[in-house]
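A.B. asks: just the structure for this:
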Amino acid sequence: MMNLRIGEIPNNWLEEIINLSAERIVVVDRDGVICYINEAYCEFLETTVDKAMRQPVLDIIENSRMHIVAKTGQAEIAAVHKIKGSEMIANRFPLIVKGELVGAVGTVMFRNPEELHMYSGKIQHLVEELKYYKTKAEKNIKSKYHFSDLLGNSTSFLAVKTLAERISGSQSAALLLGESGTGKELFASAIHNNSIRSAFPFVPINCASIPEQLLESELFGYDDGAFTGAKKGGKKGQFQIANNGTIFLDEVGDMPLAMQSKLLRVLQEKEIQPVGGQKSIPVDVRIIAATHRDLEKMVEEGKFRQDLYYRLNVIKIEIPPLRERKGDIELISIKLLEKLEAKFHRKAVGLSTEVIERLELHSWPGNIRELENVLERCINVLDGTTIEIPHLPLYLRDQGLKSKNSQAMNPIGPEKIVPLPVLPLKEALAQVEKQSILNALVVTNGNKQEAAKLLEIGKTSFYEKCKFYDVR
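C.D. replies: Next up, the predicted model:
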């Protein structure tokens, strides 16, 4: 057996490796004369290596550009090359040795027209399959939630739910107001499912999560060649996909002013104009918008268009935060646990009485989303079937201690109040700030960008505070 040193391969091995490769290879010198061509290429060209060697490349390979690349030194990648009535994919590279242009190397990806046809057939099949599933997906954009999924018996919640059911048959725009995590998308979905548009798409869009430069093309689509990198044939926008149905614009308060004017035009004219397009496309959609921001204040500050605000605010629905419906926490928790049981393959998970009391003590700045995150955390550390106090996150366990301490302040009546230890104001504020950051990170499952939004501070400021308080 031949022993080879690293990096040492015999010439006859190299030639065999080239012949076994999928590509057909030809090498020419500066004058465009063939100085190497492999057998596979010659077989395709219906010639032999002996006949092709030392011949001008144009005499052997029709429509060749190898001699041009050998002169200019400019590579031609993935070029279409017609040979023997078939369009091949060719790559042509300048051959530079020790800084000098000495010739060119060319490859062709397909051995014969039949192979090209086979590849084309496979690709075409995949393209058709993709079109089928894309069309099917567009047709099956359905809202998942109904009014029966909106749980709560508190007076404030039932009033809002009743109003939402009453206006679901309307065609007017609706504006859902409420803090993050109160279930605005669930309400929008339920309104759609209870309307005459329920057989058509429900398309939710988070205006805050789409980069400003992409928002217009995402909402209104674009035409073929509208910009560099645009998909051939263009792309449908979400308004077209939602035609005859409902489009839900979540976090509409984060929409840039330039886009607000374009959205206003859609509401007024009931038509869209794709990016790069010359023709307007009529659309029939009901718009449900939502935000946790104070739009009236934003209008006063010039950050939100007044005319758009009035267009969206035809029907206003204010969803109460979880802290104003403490009596619903147990009912919502049980429903959320059913959902989490399926996700984590658990059964019959329950809550102890102490845990329910502790949950009702908390102020829930992250609302139902925070509650779901807390319960998910509990299931992850649960060793039985009942969630107990030790399974709760530390900040909820401390909630009970704070409550006990507040009771301990006045054990014998209002005249004998025993004050808690007093900290320097700067230290006390720092503790509160750090705890608020930790709470926000729990609510957002560690997502710092979302936590910064929840605290209504900038991302840079949030990261600086995390560094200062050693929060990772």
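A.B. asks: all contacts plus neighbour counts: C-alpha atoms, from now on.
C.D. replies: Will do.
A.B. asks: check contacts around residue 188.
C.D. replies: 176, 248, 288 (CA atoms under 8 Å, 6 or more residues apart in numbering).
A.B. asks: can you rerun that using 6 Å?
C.D. replies: Applying CA atoms under 6 Å, 6 or more residues apart in numbering to residue 188 gives no contacts.
A.B. asks: and the gap between it and residue 361?
C.D. replies: Here the criterion is CA to CA, to the nearest Å. By it, residue 188 lies 29 Å from residue 361.
A.B. asks: now residue 94
C.D. replies: The gap separating residue 94 from residue 361 is 74 Å, by CA to CA.
A.B. asks: ok, now residue 237?
C.D. replies: 45 Å.
A.B. asks: same thing with residue 434?
C.D. replies: Here the distance between residue 434 and residue 361 works out to 20 Å (CA to CA).
A.B. asks: so the nearest residue to residue 151 once chain neighbours are set aside is in which element?
C.D. replies: The shortest distance from residue 151 to any non-neighbouring residue, by CA to CA, 6 or more residues apart in numbering, is to residue 332 (6.3 Å). If you go by DSSP states H and E, residue 332 is part of helix 329-344.
A.B. asks: do the same with residue 88
C.D. replies: Per DSSP H and E: residue 88 is located in strand 86-97.
A.B. asks: please provide the structure for the following sequence as well, for comparison with the first:
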Amino acid sequence: MNVKNFIDEGGAIMNLFHEGVVIVDQRGTVLYVNEACSRITGIPKQELIGQYVKDVVSDTNILKVLQSGYPALDIPARAGDSVVISNIVPIYDETQQLLGAVSIFRDLTEILRLNHRLSEAENTIKDLQQKLSLADLADGNDMLIGNSPAMKKIVEISLKAARVDSTIMIEGESGTGKEMLARFIHNHSERAKQPFVAVNCASIPETLLESELFGYEEGAFSGARRGGKQGMFELADGGTLFLDELEDLTPSVQAKLLRVLQFKELIRVGGTKTKKVDVRIIGASNQSLEKLVKEKKFREDLYYRLNVVRVEIPALRERKEDIPLFVHHILKKMRHKLNKTVKKVHPDVIRHLLAYPFPGNVRELENILELAIIMDDNQVLDLADLPEHIASASSDSSPTIQLPTLREMEMSLIKEAVSKCKNKAEAAQMLGISRATLYRKMEAYGIS
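C.D. replies: Modelled structure (predicted):
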């Protein structure tokens, strides 16, 4: 067999390769190049065939292979405008006479370009995650406002906790705003520009929870994704992982979580290698974990690891003086969501809201007001707009509270924002107004 026969038999197939192919005879004359070769090097096929290989690719290693008779693998070289990695092997006939050599090479420039695009995509994803976290914080401020001593104390503790990296345990009934408080802490911490990942442990089936949190390796179980999958801890690396409804963690997951807290490392499901992770944990529960520890339903050592800083959010019925402020904020939020404006809230609406116990807490209040705005047709919320079970609630038992005017509420909110923020620009952003408007209102209200 000669080189021509070799080309005739394999040329059609080699022309389909994504990699470049060059074949030379024993003197180094180019006999064949495929389409990919011209694409990668930028040199037309007709300018290559018949040429001495050294004249067209100055740093080629093909001649060394022809001289030594041995293959050369994973050899970097420059071909035209591209950097390539080549595998070059000699061609022998049946009598072991050297006939030439074939070089198969891939475009390293293209690989680097794809890696760069992948890196850019990852940076874009991180940027979007940060923007989403900041957007969620804007919504979350509704949950954290309030003039009640309890809420002022919670904000004070949270801002102090945000300055350190200790684990935090948030307890409170469903709907009190535990995730919003966790986002508030994250966005006031040194990790604010890193991911915030929230996981509701009760919403993930028990059989999948471990792999969702810690990830898994390829072949770890039937149906596992090829190449494995990152878990929530890896996705939150460098940032904050919020674990809600911790009481639903299985004993095995509790043990793995304890290891992460102790050693800052994890092992994927089906894996053997440890992976370092830098994640701040904020846990939450709507039950008393201390009680579950006594009942042997939750690990005591894990409880104390999580419970370095403890914050308990009171139920809305325990801080009813905050309801008028919540109403003001939620109406402002719904104006953008529903594209409907409410200019006035009838005092009877506030009285009936104060009389209602709100088993669903702030989340229920938000749902009630959203429905009321949808039902409203005159830009004034009155009893007819409220759900029947609220409108029929007796206001006789409601506590005697001096309801603030809109002016008083606005003044209180501006004072609170200015006291919490580093500067006026940040305060204006928190309030959703321009700096010029903030300065004008501060002057009107005599706020220094």
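A.B. asks: that older thread, immediately after the helix holding residue 332 of structure 1, which helix or strand?
C.D. replies: As assigned by DSSP H and E, the chain's next helix or strand after helix 329-344 of structure 1 is strand 350-351.
A.B. asks: how much does that next one stray from structure 2?
C.D. replies: For strand 350-351 of structure 1, the mean distance to aligned residues of structure 2 following superposition is 2.5 Å (mean CA distance after the TM-score superposition for structure 1).
A.B. asks: what does that strand correspond to over in structure 2?
C.D. replies: Alignment of strand 350-351 of structure 1 against structure 2: residues 344-345, by TM-score structural alignment.
A.B. asks: contacts for the matching stretch, please.
C.D. replies: 380-381.
A.B. asks: helices along the stretch 251-400 of structure 2, start to end?
C.D. replies: Secondary structure of the stretch 251-400 of structure 2, counting by DSSP state H, counting those that start in this stretch: helices at 251-263, 289-294, 300-306, 323-338, 347-355, 361-375, 388-391.
A.B. asks: ugh, wrong one, the stretch 101-250 of structure 1
C.D. replies: Assigned by DSSP H, counting those that start in this stretch, the stretch 101-250 of structure 1 shows helices spanning 113-139, 155-167, 184-193, 212-220, 238-241.
A.B. asks: buried residues in the first one, which are they?
C.D. replies: Neighbour counts using 16 or more other CA atoms under 10 Å place 113, 116, 138 of helix 113-139 of structure 1 among the buried residues.
A.B. asks: same question for the fourth one.
C.D. replies: Residues of helix 212-220 of structure 1 classed as buried: 215-220 (neighbour count, 16+ other CA under 10 Å).
A.B. asks: how about those residues in TSV, adding distance to residue 384 of structure 1?
C.D. replies: Conversion of the buried residues of helix 212-220 of structure 1 to TSV gives the following (distance: CA to CA, whole Å):
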residue	distance to residue 384 of structure 1
215	47
216	50
217	50
218	46
219	47
220	51
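A.B. asks: between the residues you listed, which is nearest residue 465 of structure 1?
C.D. replies: Closest approach between the buried residues of helix 212-220 of structure 1 and residue 465 of structure 1, by CA to CA: residue 215, at 30.7 Å.
A.B. asks: burial count for the aligned residue in structure 2 for residue 276 of structure 1?
C.D. replies: Residue pairing (TM-score structural alignment): residue 276 of structure 1 is matched to residue 270 of structure 2. The number of residues packed near residue 270 of structure 2 is 15, by other CA atoms under 10 Å.
A.B. asks: likewise for residue 246 of structure 1?
C.D. replies: When neighbours are defined as other CA under 10 Å, residue 246 of structure 1 has 31 of them.
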